[in-house]
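S.K.: Please find the sequence and the predicted model below.
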Amino acid sequence: MTNNLSVVINSDAQQVWTMLREPARIAQWHGWNADDQEAEINEIYFGPNVVEGADHTSLVVDGGDVFTLKPVPTGTEVSVTRAAIDHNSEWAAWDEDITQGWLTFLHQLRFALERHPHGKRRTFFFSVPGTGGSAIENLGLSDVPAPGDPYSLTLPTGEEISGKVWFRSNHQVGLTVHNYAEHGEGLLIVADQPAIADVRPDGGSLAIVSTYDLGAHQLDAIRNYWDKWRAENYPTSDPVH
């Protein structure tokens, strides 16, 4: 079953719209730091097939998926409606990955607006094959509390982390992390991925660490914790970047 692709953000619709229409702002929540992030943002949000709603409450992005903004008493409900799948398309096998990606990015959008509206994030990312098992399970995150509740745990990476549960879904866990930001909190999202024949036959997992205003020494320490754990548990995977 597809997860509900919506979040309620404690911001007004105009603030959300700005986060959808300025490339530098989009980079604070879409995906993670990568060499091709800028090009991906330009293609998805500013390509020739993108359509802005005249009242700034809807945005059709490249590929036909639609963002909708709806004012609610606690802020703005932001939802993504997926375009109909073309089973003959080269992207058909990746349809669930795209759906799960939007869910991740919506929660990163909410976090950026509510916690670091003027901040600049620095991310770490890695993906691993499913042959080593679920990363959510291997990290001990299967039984975190309900969204909004506090947590405190020692990850098998060796890090002691605490904060609040940002969200949970069928395949993802999001946690705020105190020591991932100089002021406030950073964000950790771990997601398990479905199998894709001939591409990812055993499924897999990914993790996105979003940090804010940390020094080089702190960033290196976080990267090293994660990369050591990745290499020990998923030795065929690519390094954290």
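M.R.: The structure has been received and is ready for your questions.
S.K.: CA only for contacts and neighbour counts going forward, please
M.R.: Fine.
S.K.: Work out for me the element the most centrally placed residue in the chain sits within.
M.R.: The chain has residue 104 as the residue nearest its centroid, 3.4 Å off, counting by CA atoms, centre = their mean. Using DSSP states H and E, residue 104 sits in helix 95-115.
S.K.: Can you name the next helix or strand after that helix?
M.R.: Toward the C-terminus, helix 95-115 is succeeded by strand 121-129 as the next helix or strand (DSSP H and E).
S.K.: Second structure for comparison follows:
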Amino acid sequence: MSDRRGLKPYDVEVAVAAGRDETWDAVTQPAVLHQWFGWDYDGLGAEIQQIFVDQAVLLAPEQMGWADGSYLEVTGNDDRATVRVIREGSGSAGPERYDAIEEGWRAFLVQLRFLLDRRPAGRRRTLYLTGETTGRQALALVESPAGEWERSGPRVAWVVDTDGHLVVVAGRLPLGDRDAGRMEVTVSTYGLDDAAFETLREEWTKRWAPVAADADVTTAADPAPNN
């Protein structure tokens, strides 16, 4: 049993344009989880199996939980649903304290909402960019017809770029901070063939390398980068 004392509590949720049953399938079925959870690297399948199958405990219909006291629940009706991830803890830290699991859920639920709301066709393939830079520089990488970035807390922002790809930026520091810190940029694409995906990887690598120290780009063939 994990020691839950001092863990930072959090409460993250998204509303999606899908019914409760379809949404529950999206958070429990590995084939669908691959379409939104995390980012591609050579251990993603094992990670999904561990988190959502081996370690998850069914607490109630359409509610699962984990040993740290966190749980995920899906509520709604046949047309719309809400996915909520909660960790109740005794920690007193406010939003200024970084918690990797909380910020991961903020980013991943954005990706789930994109999948269920936009319903992109084809297999998801991602670019996962890591390095040290400022939030301002990371957000300046993307041109979007939609304009403004949308936020999920102080450290996560997302936008759909001019090619229709979902771009999620997550920082160890708040994105408005002037100091450089570790940034993670996940570009989710759907239905690209090998040639188009390779071209996109080259374009993003050229954009990312000049603005981030220790810049790295991870795809499905690569191991996860060091945190």
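M.R.: Yep, it's here. Computed from a predicted model, the values in this text were never measured in an experiment.
S.K.: care to give me the TM-score?
M.R.: Remark: TM-score between the superposed chains equals 0.76 [TM-score structural alignment, normalised by the length of structure 2]; 203 aligned residues with a CA RMSD of 3.1 Å.
S.K.: circling back: so who does the residue nearest to the centre of structure 1 touch?
M.R.: Residue 104 of structure 1 makes contact with 172, 189 under the criterion CA atoms under 8 Å, 6 or more residues apart in numbering.
S.K.: tell me the angle the helix holding residue 104 of structure 1 makes with strand 121-129.
M.R.: Going by axes from the mean of the first three to the mean of the last three CA atoms, to 10 degrees, helix 95-115 of structure 1 is angled at 150 degrees with respect to strand 121-129.
S.K.: Now for the counterpart of residue 221 of structure 1 in structure 2, how many residues are close by?
M.R.: Using TM-score structural alignment as the criterion, residue 221 of structure 1 maps onto residue 199 of structure 2. Counted with other CA atoms under 10 Å, residues neighbouring residue 199 of structure 2 total 11.
S.K.: Secondary structure of residue 199 of structure 2: a helix, I assume?
M.R.: Yes. Residue 199 of structure 2: assigned to a helix according to DSSP: H, G, I helix; E, B strand; the rest coil.
S.K.: Pull up the gap between it and residue 127 of structure 2, please.
M.R.: Distance, residue 199 of structure 2 to residue 127 of structure 2, by CA to CA, to the nearest Å: 12 Å.
S.K.: circling back to that earlier point, report the buried residues of the helix holding residue 104 of structure 1.
M.R.: 95, 97, 99-100, 102-113, 115 (16 or more other CA atoms under 10 Å).
S.K.: Could you do stretch 213-232 of structure 1 as well?
M.R.: Of all the residues in stretch 213-232 of structure 1, those buried under the rule 16+ other CA under 10 Å are 213-214, 218-219, 222-223, 226-230.
S.K.: List the residues that contact residue 52 of structure 1.
M.R.: Here residue 52 of structure 1 is in contact with 58-60 (CA under 8 Å, 6+ apart).
S.K.: Show me the helices in structure 2, by range?
M.R.: For structure 2, the helices defined by DSSP state H occupy 20-26, 30-33, 44-49, 100-118, 135-139, 194-208.
S.K.: Between those helices, which one is closest to residue 71 of structure 2.
M.R.: helix 100-118 (11.4 Å; CA to CA).
S.K.: For the closest one, give the aligned segment of structure 1 as residue numbers.
M.R.: Aligned using TM-score structural alignment, helix 100-118 of structure 2 spans residues 97-115 in structure 1.
S.K.: check the fit of that stretch onto structure 2 and give the mean distance.
M.R.: Its matched residues in structure 2 lie on average 0.9 Å from stretch 97-115 of structure 1 after superposition (mean CA distance after the TM-score superposition for structure 1).
S.K.: number of nearby residues for residue 21 of structure 1?
M.R.: Neighbours of residue 21 of structure 1 (other CA under 10 Å): 15.
S.K.: That one pairs with which position in structure 2?
M.R.: So residue 21 of structure 1 corresponds to residue 28, using TM-score structural alignment.
S.K.: for residue 60 of structure 1, same thing?
M.R.: Mapped onto structure 2 by TM-score structural alignment, residue 60 of structure 1 lines up with residue 65.
S.K.: how about that match, what does it touch?
M.R.: When the contact criterion is CA under 8 Å, 6+ apart, the partners of residue 65 of structure 2 are 56-59, 71-72.
S.K.: just residue 128 of structure 2 next, same as before
M.R.: 39-40, 184-187, 217-219.
S.K.: And stretch 169-183 of structure 1, how far out from the chain middle?
M.R.: 10 Å (CA atoms, centre = their mean, to the nearest Å).
S.K.: list the buried ones in that stretch?
M.R.: 171-181.
S.K.: of all the residues you listed, which comes closest to residue 8 of structure 1?
M.R.: Distance to residue 8 of structure 1 across these (CA to CA) is lowest for residue 174, with 15.4 Å.
S.K.: shouldn't that closest one be in contact with residue 190?
M.R.: Yes. Under the criterion of CA atoms under 8 Å, residue 174 of structure 1 makes contact with residue 190 at 6.6 Å.
S.K.: one step back: show the contacting residues for the spatially closest residue to the match of residue 60 of structure 1 that is not a sequence neighbour.
M.R.: Nearest residue to residue 65 of structure 2, sequence neighbours excluded (CA to CA, 6 or more residues apart in numbering): residue 71, at 3.9 Å. Residues near residue 71 of structure 2 by CA under 8 Å, 6+ apart: 63-65, 85-87.
S.K.: So residue 71 of structure 2 versus residue 10 of structure 2, what's the distance?
M.R.: 11 Å.
S.K.: Find residues that contact each of those two.
M.R.: In contact with both residue 71 of structure 2 and residue 10: 85-87, using CA under 8 Å, 6+ apart.
S.K.: any chance of those in JSON lines, plus neighbour count and distance to residue 150 of structure 2?
M.R.: Listed next are these as JSON lines, based on neighbours: other CA atoms under 10 Å; distance: CA to CA, whole Å:
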{"residue": "85", "neighbour count": "21", "distance to residue 150 of structure 2": "19"}
{"residue": "86", "neighbour count": "18", "distance to residue 150 of structure 2": "21"}
{"residue": "87", "neighbour count": "21", "distance to residue 150 of structure 2": "24"}
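S.K.: Appreciated, that's everything.
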